[in-house]
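[1] predicted model and sequence follow; I will ask about them next.
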Amino acid sequence: MTALPAPAVVAPAAGAKPKAASGPRAAGTASEARTRAAALVPDESLLVGPLNGYHHETYAFPLPADDGSGAQTWWKCRYPRAGLLRFDLRRFASEEALLGALQGRVTRIPVLVERRGISLYSFIEGRTLGEVCPLGTPLSRRHLNQLGGLFRELTSVDVDETGFAGSAGAGGLSAGREDDPAAFLTRLIGFTEYHVYRRHLPRYGSLFAELGVHGAALDRLRREAARLTPRPFTLVHGDLHRENFIVDADGDLWTIDWELAMVGDPLYDLATHLHLMGYPQKESERVTGLWCEAVESARPGASAGWERDLPVLLKYKQVQSVYTDVIRTALAPGQGQGQGRGPGPRLPARAPGRIREVLAAAAIPLELARVPTSRQVRTAYENWFMSQAPTTTSPATAP
């Protein structure tokens, strides 16, 4: 059994606990993930969870320090959710192994230990950046500096020491290290086209069509990708948004959820960050300048051609969001009464507005003839729900 390190995080204040995901829990027996987590604590009432998260079922709990002080440190364990659709290409076989390799190389990331063959992540006590700095609010100077430090450290990491083997990635797509941003983006476009769009077209084709979405945008992006500027490959987090940054009690920024990390074009990390953060234009320009300074100080040439290439990568992120969000929204609604059309899935109230926003953001690369209104988005989903509903035959007319 691996001894617990000196606490990287302190236990929450007396009586405080991590927050579990909101919403009703499914009735019935405990999930396998909860059962395995419960085996790690002397009392199942100590478990908090499941915590919010799409890819994993996560539980947090306190464990006593090994120094006999009686102090407790909060940890969490994560289990992949079964049956999830994967919308992003994975490059590292193990997030745990990557985090282990990054200890001492990247500042303020979770510590990992092993208990009973289960990897535990240190629970970073604090609030998400989304709570501290919501959409439309500029980052503080302190957080800007720490974000720049993260970009610099990512660029400085020796990728040969991260466990990246350059083997085939998800879907059989090559994940080799050619230090070629054009090939890198082409692989990502191919994954989105074949494993997100085309794979699900038989089921969701009518929904995409009613929303005005087709696959031609990916062909255009592929042509633009072929002209990207050569840049040295670096470690890329791949998912730097407000909920993957935790602000601790001292006001410092921690980076969590490294499962989408890759070795690839460093500009992709900036494009993903800008796309997910929704900065106002001036703040976007400030963060871009910060990124350029950070990566160039770590590896000269890492920002080469960014002025021409960043718009192409942003287009890809906008288009990718449309394909993934349209499908996720179709999968997300709870069961209940339909929107005036009888029983069936009910679309969450805010979902049409969110889908309209991602369509509007991608209107140019998608070449949308029009951006549907929120009402039209809702109607498209209702029509699709109706088309998926099982048909029933009246006993009076049954053959």
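    Yep, that arrived. Numbering: from 1, shown residues only.
[2] only C-alpha atoms from now on, for both contacts and neighbour counts.
    Noted.
[3] list the contacts of the residue positioned nearest the centre of the chain.
    In the chain, the centroid-proximal residue (CA atoms, centre = their mean) is D239; its distance is 4.9 Å. Under the criterion of CA atoms under 8 Å, 6 or more residues apart in numbering, the contact partners of D239 comprise 257-258, 260-261, 269, 272-273.
[4] before we go on, here's another structure to hold up against the first:
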Amino acid sequence: MSPDTPSLARRHAIEACGDPGAVEGPLQGYHHETYVFPLGDEAGAPSPARWKCREPRAGLLWFDRRCFDSEEQLLTALSGRISSIPGVTEFGGLRLQRFIEGRTLGELRRSGLPVPGPLLRQVVGLFRELAGVRPETLVVKRRCEARDRPRDGDTNGFLDRLVSFAEENVYLSNLDAFAALFGELGVHEGVFESLRKHVSGLSERPFCLLHADLHRENLIVDPGQRLWTIDWELAMVGDPLYDLATHLYLMRYPEWQARRLTRHWVSTVEDVRPGSSEGWRRDLGLLMDFKKAQSVFTDVIRAALAPDPGQGTGRCRPEDAGRKLRRVLTGAAVPLGLTSVPAPDRIADALVRWRAEHGKAVDVLPG
């Protein structure tokens, strides 16, 4: 494609809008090339609603399982059941999501800072609504295989399928390129046996809908302080406590606020569907340990593929990556059964050697 030829996503946006000057984008993000625009018949309105269309970026590694066939189909099915999610419309054969005007929670309150009380209450309200969406009431086409759909309440089967995905689709499928690097970091195939033993024996809990990616950049605060939830692409059906564990892991709340949110979560989901928090005092830690272990495989690959600092802004130096990966490996040492963790300088040296042997870096998914 010529550098002057608009991409497919941009062509779709221009066709739907009718005015190339009103098309904004591409927006920042790695999974998709995304454009935002008013629809053609609304473009002249004083404050037109804006919509977004997107296409997956080519050449990216995908580290997370997709459960539903279409995010837009899921959002349509959730209309009226989950508050404050993007609406969906069809235009010229395209399914478009409503663009939520506002700022991400991450812009307003960076990772590690507490979330204001009114917004935190809306997070709890989201978990209430998710707990009320039972598997049998969600009629949406799914892309995951039958083996990835354990019976309702089989939390051990649910987590085992996530462990298997990390093992098969992230670790083993990339082993030809990354075996030496993983080996230098002390990570080998046997860690998955350790991980399965460590997280076994979960209590049964009734399944519900999970967002599975609730972090600060997927929560939008509009001008009226209403909290909206976007990016439902990784949503799945499964253990409600897993959604809480993922949220706590990604949000990096101060400890006191994480404890407060957990207490509210327990009382809320039990009110909606009794048994949803069964065994949470033990199991929440185990699910958090799984998230720590999972991040080892994705973060090592991303760090290896990250462009050199001289290739532009926002690049990660090997020394910085070494310190980050040291923290990640240390956090996952117990669930993965790691007997030792290399020092940051050794990790940085391993990354430099890998990059030298494997040539030019490529784009990677966000952390």
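    Okay, I see it. Fair warning: this is a prediction, and the values are worked out from it, not measured in the lab.
[5] next, format the contacts of D239 of structure 1 as a markdown table and append distance to P134 of structure 1.
    Formatted as a markdown table, the entries for the contacts of D239 of structure 1 read as follows, by distance: CA to CA, whole Å:
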| residue | distance to P134 of structure 1 |
| --- | --- |
| D257 | 19 |
| W258 | 22 |
| L260 | 23 |
| A261 | 24 |
| D269 | 20 |
| T272 | 18 |
| H273 | 15 |
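[6] now tabulate the residues you listed in CSV and tack on secondary structure, distance to Q318 of structure 1 and neighbour count.
    Listed next are these as CSV, based on DSSP: H, G, I helix; E, B strand; the rest coil; distance: CA to CA, whole Å; neighbours: other CA atoms under 10 Å:
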residue, secondary structure, distance to Q318 of structure 1, neighbour count
D257, coil, 22, 18
W258, coil, 21, 21
L260, coil, 18, 16
A261, coil, 19, 19
D269, helix, 14, 24
T272, helix, 10, 20
H273, helix, 12, 23
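[7] P223 of structure 2 matches what in structure 1?
    Under the alignment (TM-score structural alignment), P223 of structure 2 maps onto A249 of structure 1.
[8] repeat that for F99 of structure 2.
    Using TM-score structural alignment as the criterion, F99 of structure 2 maps onto F123 of structure 1.
[9] show me what contacts the equivalent of K317 of structure 1 over in structure 2?
    In structure 2, the residue paired with K317 of structure 1 is K291, using TM-score structural alignment. Residues in contact with K291 of structure 2, defined by CA under 8 Å, 6+ apart, are 245-246, 249.
[10] can you give me the helices for the stretch 251-399 of structure 1?
    266-277, 281-298, 306-331, 351-361, 363-366, 374-388 (DSSP state H, counting those that start in this stretch).
[11] just the buried positions in the fourth one, please.
    Looking back up the chat, that one is helix 351-361 of structure 1. For helix 351-361 of structure 1, burial by neighbour count (16 or more other CA atoms under 10 Å) applies to 351-352, 354-361.
[12] what about V236 of structure 1, how many neighbours?
    Counted with other CA atoms under 10 Å, residues neighbouring V236 of structure 1 total 23.
[13] my error: substitute Q225 of structure 2 in the last question.
    Q225 of structure 2 - counted by other CA under 10 Å - has 12 other residues nearby.
[14] check which helix or strand covers the closest residue to it other than its chain neighbours.
    For Q225 of structure 2, the nearest residue in space outside its immediate sequence neighbours is L119; the separation is 7.6 Å by CA to CA, 6 or more residues apart in numbering. Assigned by DSSP states H and E, L119 of structure 2 belongs to helix 117-131.
[15] quick one: contacts of that helix?
    81-83, 208-211, 225-227, 240, 261, 264-265, 268-269, 272-273, 276.
[16] try 7 Å
    81-82, 208-210, 227, 240, 264-265, 268-269, 272-273 (CA atoms under 7 Å, 6 or more residues apart in numbering).
[17] what about those residues, which one has the most neighbours?
    The most crowded member of the contacts of helix 117-131 of structure 2 is C208, carrying 27 neighbours; neighbours defined as other CA under 10 Å.
[18] which position in structure 1 aligns with it?
    C208 of structure 2 maps onto T234 in structure 1, by TM-score structural alignment.
[19] dump the residue contacts of that match.
    When contacts are counted by CA under 7 Å, 6+ apart, T234 of structure 1 touches 154-155, 159, 263-266.
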